[in-house]
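Chemist: Sequence and predicted structure below; questions after.
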Amino acid sequence: MTIDKTFDPAAIEARWYAHWEAEGRFRPARPEADPYTILIPPPNVTGSLHIGHALDNTLQDILIRHARLQGKDALWVVGTDHAGIATQMVVERQMNDRGQKRTDLTRDQFVERVWAWKEESGGTITRQLRRLGASCDWANERFTMDPGFSRAVVKVFVDLHAKGLIYRDKRLVNWDPGLKTAISDLEVETREKQGSFWHLRYPLEDGSGHISVATTRPETMLADMAVAVHPEDERYLALIGRNVRLPITGRLIPIVADEHADPALGSGAVKITPGHDFNDFEVGRRAGFKAAEMLNMLDAEARIVQTADGLIPEAYLGLMVEDAREAVVTALDAAGVLEKVEPRVIQTPYGDRSGVVIEPWLTDQWYVDAKALAGPAIDAVRSGDIRVVPESWKKTWYQWLENIQPWCVSRQLWWGHRIPACFGPERPAVAAANPALGLQLSVNNDPARGSIAGNIGFVGASDEEIRSSASQYYGVAPDRIQILEQEEMHQVVKTIWPPDREPEITIFRDPDVLDTWFSSALWPFATLGWPGGGEESLPFKGGVGVGDAALDRRPASPTPQPPPLKGRGSMLSRHYPSDVLVSGFDILFFWDARMAMQGFEFMGAKPWKTLYLHGLVRAPDGSKMSKSKGNTVDPLGLIDRYGADALRFTLAAIESQGRDIKLDERRVEGYRNFATKLWNAARFAQSNGIGASQSLEPPAAAAPVNRWIVAETVRTVQALDLALADLRFDEAANTIYQFTWATFCDWYLELIKGEIGEETKAVAGWVLDQILVMLHPFMPFITEELWHALGDRPCDLILAKWPMADARAIDPAAQAEVNWLVRLVSAVRAARTELNVPPGAKLPLHVRDASAETRARLERQSAPLSRLARIEGISADPAPVGGALQLVLDEATYVLPLEGVVDLAAERSRLAKTIAATTRELAATTKKLDNPSFVERAKPEVVEENRERLVAFAAEIERLEAALARLG
């Protein structure tokens, strides 16, 4: 196959990826090999490839391709997350476009519609990952709501509940009034909003005075339960324990002592609304208020509702928060208790998907006792059982896990893993004595969202388990337990126990689903077949409901389970724990830590050996990318323009162990030029009879230049192995880049031109093969194309063997001689350029003070030296009198006469002027950086840019002064 003159990435990428996937190259059968496993952070099924995905998956693909080349049983577990909120929003939006609402359908109908959308449109991001070159195990792609995974989710919930580690509780959550569900901290984005600070006077109960408080949310005073002062604030010691009377409602609330109140802020007194502020909730608990006693003044849509004591005036009921704020402030002002209003920029939480203001909201939810699960995850990092790279993230890991709060895992959605629980009425103490009294189910006892909180809960992995549990509680046979959906609650709200027959009890399914992060925390073991068992016995089908009624809701052709491997154990035993988890630091708590907790709890071992945390991709100026700024980068657009290989190499080259990285499109263009350089080098080799190597071992070589390139290849393999082992992606990329571009293309191919004998062909072919193998994890497409273009191969490059770093192939003498030649040619070339010597001019070279070894090298290397440095004759005689270029290398001085070739006076003047101008720039930049005002007020990226300029100016002055000195 003749290598085309033009390098066309698009055609190469489409052809080779289809070939690899069709031929099963991403998961070769290697049951006897050492396993190597990576878990993809499952992207949302609704997602599209963004630059963060591109970075994350490029790093993973480098590691998995490297392991595959090393002969390991390399498994890259791949799949997508069902993304409860995002997916439900996508489908609801489509329905809205057709004039429909979710509530026009039953729950089952809506879930069926979501499954249909998933089958038709849910594969966008997986197709895009293929364009990037991700060599995942697509044949066993997983989905967090496929049958096997759903079984794992149910088992974990039921087991944790049985241990008391999952429970119902009334606490504050981040409530999204637009979506009408609790959301996680990750789904909350903080924006600056112009607001105010209202100062209010709360009169003491006896009318003897008042206490001043300040708030950014005056409307929540309708649900205030206390005023807090610091226990050591002498101004208020006498008031602690007394009551104040709330304006508008007239309700009495106590003054309590709590260190949350800061004497230095405002009046030192703060209003406490435990039902609508996270800090206040904790203050309220310390003050002795039970969660059930805390007042909730909002409904699910953030409208004012009556508090438990019924003291909110009717005029405020039904108002949205903003309207209620205006009405409350007007009333406070009219009552004469509004002291002053200060304008202030408020940090306001918004739902990242709904775009509405998030309300801290008191409601009943399911919680995981995360603190009880955190211990092993902390100990594993502290002991080194889990390696964290970079280590600076260990401190953050400890701080978060040691102070972890209960984890809210329920969501008020229809799409997701249905919580395997049912609720029924409490059994009256007199039921046995008088069965005819019946059992009353408490309907809508949570006015905020009509939940079934406060009733008896039954948890089980199937309807049978739930009926069994309920039958024991009610003292009836399991077949007398009827299970209904909550929306069917209106059908049966009372169960009568007639004396003439065994009673029938109706219980209702929990309408909530689990937080997406709950299921994704099981990814390291649920994707590998845990907990086992056949699909025919699954209590869930697609995870959409509890028990038998849900079995047939998922469309046909379910995602296949990973098949067990013959040889050395099951998928789970071979590939758990995985080797490396590559993750953005922004999901360290939401996913990484929770995987560690669940892994230790259910597998008794860490989920991965190494946790690698990369930084964020930023714009070229260091600013955060955002659509509003218009500085986002579309990775697919970059692939269209420069090819996937160029983008992948760029991302690896700028990834520096967790630090945020600046992505400049010019870097991508530069690495596209690198790919072109390699392409042309392969064309040169092919045109000179250099082809595929016939040996894994380096060919025998006598010529110093060939022994040198073999040694340099081995040293590159050594450096690359070390960099990849340390997860130094930038160092690894730079190592192979420098060797390919500079050592092989710029020097070796130039040094052998005109002298390509059989030995050189064999050596050059072997070195080019090693380059293709070493470069393959970074640039898989071009390397596979050239691998086959250079000759017949026993296998695809993706399955080739990684080079051996055999130190015996290093010849120190040959290395020293050729490196000397390279340094001498480089010095002469640089000096000629600095002094504007015409490129075509050939200059005689006079050498003095040379050692015997240097003289011998000059004789052996005279041909390449003359050709590459444009030298015409080498002499030990003194140079003619007159201006000359002089340079010193090791012990010898090299002189090239310039009389008649260069205007020496003009060159001296030019160099001196340039040095002076650069010195002025250096002084101005130094003065700017020495100014504290500039450093404090300027943007960080501007300060950094000036520091980089300072270094560049200093280096330029040093270079110019050296050039001036060489004129002699």
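Modeler: Received the coordinates, thanks. Numbers count the residues shown, from 1 in each chain.
Chemist: from here on, contacts and neighbour counts on C-alpha atoms
Modeler: OK.
Chemist: those strands in the stretch 201-350 of the chain, which residues are they?
Modeler: Along the stretch 201-350 of the chain, the stretches classed as strands by DSSP state E, counting those that start in this stretch are 210-215, 226-229, 243-245, 252-257, 269-272, 338-351.
Chemist: for the ones you listed, which one sits closest to residue 166?
Modeler: Closest of these to residue 166 is strand 338-351, at 26.1 Å (criterion: Cα to Cα).
Chemist: Which residues does that closest one contact?
Modeler: Identification of contacts with strand 338-351 by Cα atoms under 8 Å, 6 or more residues apart in numbering yields 176, 187-201, 216, 329, 332, 356-358.
Chemist: repeat that with 7 Å
Modeler: The contact list for strand 338-351 (Cα atoms under 7 Å, 6 or more residues apart in numbering) reads 176, 187-201, 332, 356-358.
Chemist: can you confirm residue 364 is in a strand?
Modeler: Yes. Looking at residue 364 with DSSP: H, G, I helix; E, B strand; the rest coil, it is inside a strand.
Chemist: Any figure for the gap between it and residue 411?
Modeler: Distance, residue 364 to residue 411, by Cα to Cα, to the nearest Å: 11 Å.
Chemist: Looking only at neighbour counts, state which of those two leads.
Modeler: More neighbours surround residue 411 than the other of residue 364 and residue 411, with 27 against 22 (other Cα atoms under 10 Å).
Chemist: before we move on, back to that, only the buried members of the contacts of strand 338-351: can you turn that into a ChimeraX selection?
Modeler: The buried subset of the contacts of strand 338-351, as determined by 16 or more other Cα atoms under 10 Å, is captured in ChimeraX by this line:
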select :176,187,188,189,195,196,197,198,199,200,201,332,357,358
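Chemist: how much space is there between the most centrally placed residue in the chain and residue 592?
Modeler: Geometric centre of the chain, nearest residue: residue 584, 2.5 Å, by Cα atoms, centre = their mean. Distance, residue 584 to residue 592, by Cα to Cα: 10 Å.
Chemist: just residue 305 next, same as before
Modeler: Distance from residue 305 to residue 592, by Cα to Cα: 39 Å.
Chemist: next up, a second structure to put side by side with the first:
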Amino acid sequence: MSAQNSAELAKTFEPAGLEAKWYAHWEQNGLFRPERPDAAPFTIVNPPPNVTGSLHIGHALDNTLQDVVIRYERLRGKDALWVVGTDHAGIATQMVVERQMEAKQDKRTNYTREQFIEKVWEWKHESGGTITGQLRRLGCSMDWSREQFTMDPHFTKAVVKVFVDLHQKGLIYRDKRLVNWDPKLKTAISDLEVETRETQGGFWHFKYPLADGVHRDDGLDYIEVATTRPETMLADMCVAVHPEDERYKSVIGKDILQPLTGRRFKVVADEHADPELGSGAVKITPGHDFNDFEVGKRAGIKAGDMLNMFDAEAKVVQTSDGLVPDEFIGMDRFDARKLVVERMKEAGFLIPHITKDKEGNEIAADFEPRTIQTPFGDRGGVVIEPWLTDQWYVDAEKLAVAPLEAVRSGAVEIVPKTWEKTFFNWMENIQPWCVSRQLWWGHRIPAWYAEDGEIYVAESVEEAQALAGNKSLTRDSDVLDTWFSSALWPFATLGWPDEPAAQPPFVSSEVETPASGISTTLDANGSGKSLLAKHYPNDLLVSGFDILFFWDARMMMMGQAMTGQNPWKRLYLHGLVRAADGAKMSKSKGNVVDPLLLIDKYGADALRFFMCAMESQGRDVKMDEKRVEGYRNFATKLWNAARFCQSNGITGSTSVAAPVATSAVNKWIIGEVVETLGALDQAMADLRFDAAANTVYHFVWDQFCDWYIELVKGNFDEETKAVAGWVLDQILVMLHPFMPFVTEELWHALGSRDGELIVAAWPAPEASVDAEAKREVEWLIALVSALRTAKNELGIAPGARLEAYLPEPSTQTRAIIEANPAAIERLARLTAIRFEAAPAGAAMQIGAGDANLIVPLEGVIDITAEKARLEKALAVSLKEAKALEGRLSNASFVEKAKPEAVEKARADHAMHAAEAERLAAALKRLG
């Protein structure tokens, strides 16, 4: 590795070329994890993106925040490890490969399972991992030398061991329960893969007759039930009523008939039935509805006895009692719906929905139109069917105990803390976790079945056979949910379950796995300790709140269950990136933002800084391209400041500690570095990314570029050159986690270095704030700022030279003025500040510190004309502000107008109110 030599900076900042150059240099030289055998570890793992994925704006936020943290800790001297890898994404990957086969008039079932999996691996090697290149474009400094894949042999070994161990402890079991079934993909899917859409449907009302001539107290011989899914009545098993509903108390426990099937079942009492909703009676189909499943269990119906009326494609099949009429068998579920309604109507059991036309005449319809919240599979694109199947489940309730205690005790900190309540609520009411999927691609479940029904769970077929004796075994064809394997990510990526084979002194040859060649036990960083021993538990997890339960909570469960430790000490949950109007981004809305296009346009540094500056704990990020452009301008501002310094003989510093300073302005800027560093470190400790970014931004733009350079311009003595070079170095180091590319380029342009900025030392000024110097410089800044504002308000040319009067200055203020005549004349454009009473006549007053300077205006502007202009403009602004205030105070406007119209009215009101305040202040200046 060789450090880059200094070079004259180009006039224009162009990020594209330097981004490609520096990323390749960092990665090729192993700088994302330099050898630091004795350093304290700091470890994070990336949420592994799907191997089929492409970088979206959510990835850009999530990975930017992680990279800021890891670069910050690396600069602080830690052995910073950012574990990177991709998820095998069972459903998504199998779909991609099957679509490619379909395009060639081929299909999966033309091959054996093993042949198809070979094709998936071929696809993975040729096309998988697009996203890893895109993460590099974002600047993510991950340890690519240890890139993981959830189907790597060492990872598969871990997955199998976890399944077997949990099964032996009774924490994984096989059960018959309802799952989200995708009839197109023909597999169970997780809640996260279900998206709810509004569809236009209906609410049908039917009569179910009471059996054996029984009548209700009101004389009726039937119970009215209503449903949005009439087809499911073919598998009804009871009717539920509320136990306190007076209308039905007399028939609870009585038999009732399902008209189409003739099936007899009971009227049961259950609080699930809401007396205020519809008729207060609910038909119960426990095999095809999640709520009904629970009602059925409470009514004493065992899962194994619940009726199933659909096959894997959601076509009607005969139920176990043989009572479904033959004409329905083989029908699609939605065709069956139409026929059920038709047959119930023909038999006189349909209760029509009565409405009235414009003339008041009654109109009868078969159903009441309803907007239905309907579950769809996000990949299959068809309506999800609750389906009763045998699946493998994790006893999540027991595994949730340790994570709950970890968060309650503070052993794991959730940031922001407001998410704790949601975490507790979900974990305390957690349901069994279905972990089996009906796919070919994935970790095959290590279970074997004997003909006698016995199941043998083992890490290999040999072990299973040993358990089974000479029985013939067939392996389970299902694979594990990808959330199961990714729940092991914090420790399986570090070599678990292999024993931590620490062998000091460090053995340089790595322990390799056949497929990936990555080290899975010994730490390649020179410590001689195992990776697991050194880097587990991890320090931090950065995650979107939307996978708190699907991934984060499950990592806590698995970490505690398999290692006895929490997977990490802190969990940071960020929001979503939304469109500019606050709407959720979606392809259907056409408001998706491609982060790669933003990088092409403005550079990765600008996008990264935007993400950090907008990431305020507990809030979503609203996309704002103008602000991304603004941060590109910020990078340009720094570039130009560095060019200016370079042109004045200022080079990089050779000292970590601050140089000796004697002038007030140099003492002041060193003190500003000290204060900025303190605020930045505190913000990073609190994971306040917005505060951290804005702290650096304010210091760079305002304190250094605007004021320090202005104050020292034309006076570059050796002390000032040393201080300016040192401060610029501190800026580059502090800004590097947020804007790594431009800072690395500037670092080398300012001088020959011993190493790269990415591994430089974090600032340690060994200096303090000089209160006297701070007071002096801030007084000058206040004076110049106030004068510039006043000139702008009164239409006075910025370069106009004026004089000021200060009759009775304090001792401190007089000393400041007498020490800085050149700066006051150059920046404030004051030819003199006289310590005497001002002459009579129009004047403006300027405040600075404890001083109130009087600046005569006679002969400078036409006082009368200026007053008239200001008064006229003030009247216009007040009128506009008042009109907008009236509109905004009108509840009808706020409630009924389009949100963007209300937002514009608020923005316009704020603008006019601020303008009125400014004009009033200008008038006041004129007396």
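Modeler: Done, it's in. Keep in mind it's a predicted model, so treat the numbers as computed, not measured.
Chemist: Any chance you could compute the TM-score here?
Modeler: Laid over one another, the chains give 0.94 as their TM-score (TM-score structural alignment, normalised by the length of structure 2), with 889 aligned residues with a Cα RMSD of 1.7 Å.
Chemist: Now for the counterpart of the residue nearest to the centre of structure 1 in structure 2: which residues touch it?
Modeler: Using TM-score structural alignment, the partner of residue 584 of structure 1 in structure 2 is residue 544. Contacts of residue 544 of structure 2 were listed using Cα under 7 Å, 6+ apart, and they are 573-575.
Chemist: Kindly indicate which of those residues lies nearest residue 58 of structure 2.
Modeler: Relative to residue 58 of structure 2, the closest of these is residue 575; by Cα to Cα it sits at 9.0 Å.
Chemist: neighbours around that closest one, how many?
Modeler: By the criterion of other Cα under 10 Å, residue 575 of structure 2 has 19 neighbours.
Chemist: Mind telling me what it corresponds to in structure 1?
Modeler: Superposed on structure 1 with TM-score structural alignment, residue 575 of structure 2 falls opposite residue 615.
Chemist: Spit out the contact partners of its match.
Modeler: Applying Cα under 7 Å, 6+ apart, we find residue 615 of structure 1 in contact with 584-585, 658-661.
Chemist: try residue 268 of structure 2
Modeler: Counting by Cα under 7 Å, 6+ apart, residue 268 of structure 2 makes contact with 238-241, 252-253, 299.
Chemist: if you set the cut-off to 10 Å instead, what comes out?
Modeler: Shown in contact with residue 268 of structure 2 (Cα atoms under 10 Å, 6 or more residues apart in numbering): 238-243, 248-249, 251-255, 281-282, 284, 295-296, 298-299.
Chemist: isn't residue 92 of structure 1 right up against residue 413?
Modeler: No. Look at residue 92 of structure 1 against residue 413 with Cα atoms under 10 Å: they stay out of range, at 11.7 Å.
Chemist: Which stretches in the stretch 451-600 of structure 2 count as helices?
Modeler: 461-468, 482-486, 489-492, 531-535, 553-563, 595-602 (DSSP state H, counting those that start in this stretch).
Chemist: for the second one, packing partners?
Modeler: The reference is to helix 482-486 of structure 2. Packed against helix 482-486 of structure 2 by the contact rule (3 or more Cα pairs under 10 Å, 6 or more residues apart in numbering; DSSP states H and E) you find helix 90-103, helix 153-168, strand 436-437, helix 489-492, helix 553-563.
Chemist: what about the next helix or strand after the shortest one, distance to the chain center?
Modeler: Translated: strand 436-437 of structure 2. Per DSSP states H and E, strand 436-437 of structure 2 leads on to strand 447-450 as the next helix or strand towards the C-terminus. Centre-to-centre, strand 447-450 of structure 2 and its host chain are 41 Å apart (Cα atoms, centre = their mean, to the nearest Å).
Chemist: so where is strand 447-450 of structure 2 in structure 1?
Modeler: Against structure 1, the aligned range for strand 447-450 of structure 2 is residues 421-424 (TM-score structural alignment).
Chemist: ok so, going back, got a quick ChimeraX command for the buried subset of the contacts of residue 268 of structure 2?
Modeler: This is how ChimeraX selects the buried members of the contacts of residue 268 of structure 2, with burial counted by 16+ other Cα under 10 Å:
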select :238,239,240,241,242,243,248,249,251,252,255,281,282,284,295,296,299
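Chemist: For burial, what's the neighbour tally of the aligned residue in structure 2 for residue 317 of structure 1?
Modeler: Alignment note (TM-score structural alignment): residue 317 of structure 1 maps to residue 329 of structure 2. Using other Cα under 10 Å, residue 329 of structure 2 is surrounded by 16 other residues.
Chemist: thinking residue 329 of structure 2 is in contact with residue 339, fair?
Modeler: No. Between residue 329 of structure 2 and residue 339 there is no contact, the gap being 11.6 Å when judged by Cα under 10 Å.
Chemist: and residue 242 of structure 2, what pairs with it in structure 1?
Modeler: Under the alignment (TM-score structural alignment), residue 242 of structure 2 pairs with residue 230 in structure 1.
Chemist: pretty sure its match is touching residue 269, no?
Modeler: Yes. With contact defined as Cα under 10 Å, residue 230 of structure 1 counts as touching residue 269 (7.6 Å).
Chemist: coming back round to it: deepest-packed of the strands of the stretch 201-350 of structure 1, please.
Modeler: strand 226-229 (a mean of 27; mean count of other Cα atoms under 10 Å).
Chemist: Identify the residues contacting the match of residue 317 of structure 1.
Modeler: Residue 329 of structure 2 neighbours (Cα under 10 Å, 6+ apart): 309-310, 315-319, 336.
Chemist: can those go into TSV with extra columns for neighbour count and distance to residue 402 of structure 2?
Modeler: Converted to TSV, the contacts of residue 329 of structure 2 look like this (neighbours: other Cα atoms under 10 Å; distance: Cα to Cα, whole Å):
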residue	neighbour count	distance to residue 402 of structure 2
309	26	40
310	26	39
315	18	43
316	26	44
317	19	44
318	20	45
319	16	42
336	21	47
